[in-house]
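Peer 1: quick one, fold the following:
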Amino acid sequence: MSVPPRSAIRPGLTVDIVQKHHQRSGQLTRGVVAQLLTSSATHPHGIKVRLTTGEVGRVQALANAE
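Peer 2: The predicted structure follows:
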């Protein structure tokens, strides 16, 4: 599974993220992007974002693409 690039992620988009404390289990959290925190175009583990709920994690998938 390939993680989406920064260009595919924007505020208001629904995504699935993995939070730092869930990296080993791979548990995903679904939410709406409030802010992009990674400035580079790509990252091997996913672009880091903050959700509207305040949770921070790396994007694993775009929920709207399902």
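
Peer 1: make it CA atoms for all contacts and neighbour counts henceforth
Peer 2: Will do.

Peer 1: what is the burial count for the nearest residue to residue 56 once chain neighbours are set aside?
Peer 2: Computed as C-alpha to C-alpha, 6 or more residues apart in numbering, the closest residue to residue 56 that is not its neighbour in sequence is residue 50, at 4.5 Å. Taking other C-alpha atoms under 10 Å as the criterion, the count of residues near residue 50 is 20.

Peer 1: how about this one, so we can line them up?
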Amino acid sequence: MDGKLRKNIKIGALVDIVLKKDQRTGKLTRGHVKRLLTNSPNHPHGIKVMLVEGDQVGRVQQIVDES
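Peer 2: Below you'll find the model as predicted:
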């Protein structure tokens, strides 16, 4: 599922994000959503979130599992 709409992303969901340092390469990092950091209902580059794993911050590229 697409990570550009805030309503699609739930706390605890398993997502693939791109970290700021990986934006040029497009390398994805997988983890569970701890916090939603983007307040607007959508964002063209993906909703910014913080992951439970290591408090990493990046933009959601894909929602893997909505659990």
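
Peer 1: returning to what we had before: how close does the residue nearest to residue 56 of the first structure sit to residue 63 of the first structure?
Peer 2: 15 Å (C-alpha to C-alpha, to the nearest Å).

Peer 1: residue 30 of the first structure too?
Peer 2: 8 Å.

Peer 1: specify the local secondary structure of the residue nearest to residue 56 of the first structure.
Peer 2: strand (DSSP: H, G, I helix; E, B strand; the rest coil).

Peer 1: centroid residue for the first structure?
Peer 2: The centroid of the first structure falls nearest to residue 59 when counting by C-alpha atoms, centre = their mean (2.0 Å).
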